[in-house]
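Novice: Fold the following, please.
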Amino acid sequence: MYCSKCGAKHDINSRFCPSCGAPINNPTSADFNQNDLRHDVTSDKSAKTEALRAYIGKNADYYINKWQIETGEVKKDSWNWAAFFLGFFWLGYRKMYSVLFALVAVFLVTDVILYALDIDGSLINSGIGMGTSVFLGLMGNYLYYLQAEKSIVKNSHQDIYLKDKIATDGGRSILGVFLAIFMIIVYIVISAFILDPVFATPEVEVIEFGYSEMDGEIDDPSSEFQPYDEIFFSFYFSSLEGGPYKVVIEKLEGTESLYDQWEDEVPPDWPGVVASMYAPEEEGDYIMKIIQDNEVVAKGEFSVE
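Specialist: Below is the predicted model:
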């Protein structure tokens, strides 16, 4: 039972509210049987079923049949097409906010893990989305029953049910649908604009190699050279802003070992560089890295045969 003044929960036999001290006029069994409360409280053998109907409101027969209340044991798995197709919106519509928040949290935690492991999550998220739809389609009715049961327990005492309060807790909510839309938007914003920039690896441009250049572009592209060939290479800075940078060449021999390095600089308004060098005298595979502000902003591989 709840205090009419402060809303605190109290025992049905309490004379004063344990929270605010206000006197309590507790209804007795006789009170509940009075005609003026007949439509608010019921205590016959079908009282719980009627309480469930009060909680559900519209489409009560549908859920009562799905739960198979008459068997005495609630059916846990039964299909709900609305829950399958509408998902989060159905949860909001039926005021199942705790399940809604829990599923959004699952999606966010999954995104954090995928971003941290640098895994493309498009297929995984699609799978989780479909799995969520199937889960709600199959178990949504039972989850709804558990929520209705919670409300009924809160608003009953000794098989006496306050149907008006139960009906207020349950029913449908258009605002709940808007809450679901809001939660989806929050998830998208957090995932796309917070998690993605935090975990995303810096973009690395590709270095192009060739035998010649024309008008700032590689004219005769190739990644295979002879010792002492003149190698032309070009790249863009990931920020499209020049300045000082370092060129590092490593030889690939199972592991990367430093072969050569030097520093260079271009005007800040240069978005990229076209330059040349001579091929190493040693045959093998090489990787060139362009480092700016202690980060690799471009890299590419070539070989000497």
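
Novice: all contacts plus neighbour counts: C-alpha atoms, from now on.
Specialist: Fine.

Novice: Which parts of the longest helix seen in the chain count as buried, going by neighbours?
Specialist: Counting by DSSP state H, the longest helix found in the chain is helix 122-154. Of the residues in helix 122-154, 132-145, 147-149, 151-152, 154 count as buried by neighbour count, 16 or more other Cα atoms under 10 Å.

Novice: any idea how far Thr42 is from Val297?
Specialist: According to Cα to Cα, to the nearest Å, Val297 stands 73 Å off from Thr42.

Novice: and if you look at Thr132?
Specialist: Thr132 is 37 Å from Thr42, by Cα to Cα.

Novice: And for Lys76?
Specialist: Counting by Cα to Cα, the gap from Lys76 to Thr42 is 26 Å.

Novice: Same drill for these two, tell me which one is more crowded.
Specialist: Thr42 (20 against 16; other Cα atoms under 10 Å).

Novice: Am I right that Ile287 is in a helix?
Specialist: No - judged by DSSP: H, G, I helix; E, B strand; the rest coil, Ile287 forms no part of a helix; its state is strand.

Novice: does Tyr245 really touch Gln292, like I thought?
Specialist: Yes - judged on Cα atoms under 8 Å, Tyr245 makes contact with Gln292 at a distance of 4.8 Å.

Novice: please give me the structure for this one as well, since I'd like to look at both together:
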Amino acid sequence: MGYFGITKWNFSEVNDKDRLGVFIGESKKDKYLRKFGMRLYDESCINLPRRAKLSWNWSAFLGGVLWLGYRKMYIELIVLSTLVMLPNLIFSDISDTQDTIITALYWLVLGLISNSLYFAKCKREITRIKSLNLSLYDELEVLKQKGGTSVVGIFISVLTLIIDLAIYVIAHLYLI
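Specialist: All right, here's what the predicted structure looks like:
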């Protein structure tokens, strides 16, 4: 097996689709390329599309912000965990039913848009790393390091949830 799982190309033939595969990780590469709407073995598809097609992600739906941390999407994690908490902070008279509906919508939307968010992050990171003008070997090494998954990210997600809960409790006890 070649470097970074790239077996059918030599280093002079690596394209953005290959970079995306290195960034995602070999074990999930084919799954995510399909979810992004890319053909796996189409040699004419060497550039990344402008955006990913809308697709469902069960892991994001069931795992919520834990999935975001696992996929190293820390900015998205903070933004989305803050957005789900805002209605409870802004409107002090939200009923349990309304809170349940808001939370269910949050989970549904996350399951629906997570692949698009992940593709945007992948594309952003690939573009940023390519602009560093590293050797191709170093570029692929950085892509592999910055991409993939992170168990530490799950702990960051849990920490974010604890902070959100603390803010919620403090706001309801002392401010609202």
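
Novice: Name the SS class of Arg51 of structure 2, please.
Specialist: Assigned with three-state DSSP, Arg51 of structure 2 falls in the coil class.

Novice: burial measure for it, as a count.
Specialist: Arg51 of structure 2 has 13 nearby residues by other Cα under 10 Å.

Novice: residues touching it, list them.
Specialist: Shown in contact with Arg51 of structure 2 (Cα atoms under 8 Å, 6 or more residues apart in numbering): Phe36, Ser116, Phe119, Ala120.

Novice: Now do it against Tyr168 of structure 2, distance only.
Specialist: Arg51 of structure 2 is 35 Å from Tyr168 of structure 2, where distance means Cα to Cα.

Novice: Please, where are all the strands along structure 1?
Specialist: Secondary structure of structure 1, counting by DSSP state E: strands at 41-42, 156-157, 160-162, 205-206, 208-210, 213-214, 217-218, 224-225, 230-236, 243-253, 255-266, 272-278, 284-292, 295-304.

Novice: Can I get those in TSV including distance to Phe107 of structure 1?
Specialist: Converted to TSV, those look like this (distance: least, Cα to Cα, whole Å):
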stretch	distance to Phe107 of structure 1
strand 41-42	41
strand 156-157	36
strand 160-162	37
strand 205-206	31
strand 208-210	40
strand 213-214	49
strand 217-218	45
strand 224-225	46
strand 230-236	36
strand 243-253	40
strand 255-266	38
strand 272-278	39
strand 284-292	36
strand 295-304	32
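
Novice: residues touching the residue nearest the centre of structure 2, list them.
Specialist: The centroid of structure 2 falls nearest to Tyr118 when counting by Cα atoms, centre = their mean (3.6 Å). Shown in contact with Tyr118 of structure 2 (Cα under 8 Å, 6+ apart): Arg71, Met73.

Novice: Map it onto structure 1.
Specialist: In structure 1, Tyr118 of structure 2 lines up with Tyr144, judged by TM-score structural alignment.

Novice: Map Ala52 of structure 2 onto structure 1.
Specialist: Match for Ala52 of structure 2 (TM-score structural alignment): Lys75.

Novice: What number of residues are in the vicinity of that match?
Specialist: 16.

Novice: Ok, the one 3 residues further on next?
Specialist: Here the number of neighbours of Ser78 of structure 1 (other Cα under 10 Å) works out to 17.

Novice: separation between it and Arg53 of structure 1?
Specialist: Taken as Cα to Cα, the span from Ser78 of structure 1 to Arg53 of structure 1 is 18 Å.

Novice: can you give me the helices in structure 2?
Specialist: Per DSSP H, structure 2 carries helices over the ranges 16-24, 29-35, 58-63, 65-70, 74-90, 96-130, 136-146, 151-170.

Novice: got the contact list for the closest residue to Phe119 of structure 2 other than its chain neighbours?
Specialist: Sequence neighbours aside, Ala52 is the residue nearest to Phe119 of structure 2 in space, at 6.2 Å (criterion: Cα to Cα, 6 or more residues apart in numbering). Contact partners of Ala52 of structure 2, counting by Cα under 8 Å, 6+ apart, are Lys35, Phe36, Gly37, Asn115, Ser116, Phe119, Ala120.

Novice: How about Gly57 of structure 1?
Specialist: Ala167, Gly170, Gly171, Arg172.

Novice: Go again with 7 Å.
Specialist: Gly171 (Cα atoms under 7 Å, 6 or more residues apart in numbering).

Novice: Please apply the same query to Lys289 of structure 1.
Specialist: Contact analysis of Lys289 of structure 1 by Cα under 7 Å, 6+ apart lists Val247, Val248, Ile249, Val296, Ala298, Lys299, Gly300.

Novice: count of neighbours near the residue nearest to the fourth one when sequence neighbours are not counted?
Specialist: Residue nearest to Val296 of structure 1 in three dimensions, not counting chain neighbours: Ile290, with 5.7 Å by Cα to Cα, 6+ apart. When neighbours are defined as other Cα under 10 Å, Ile290 of structure 1 has 25 of them.
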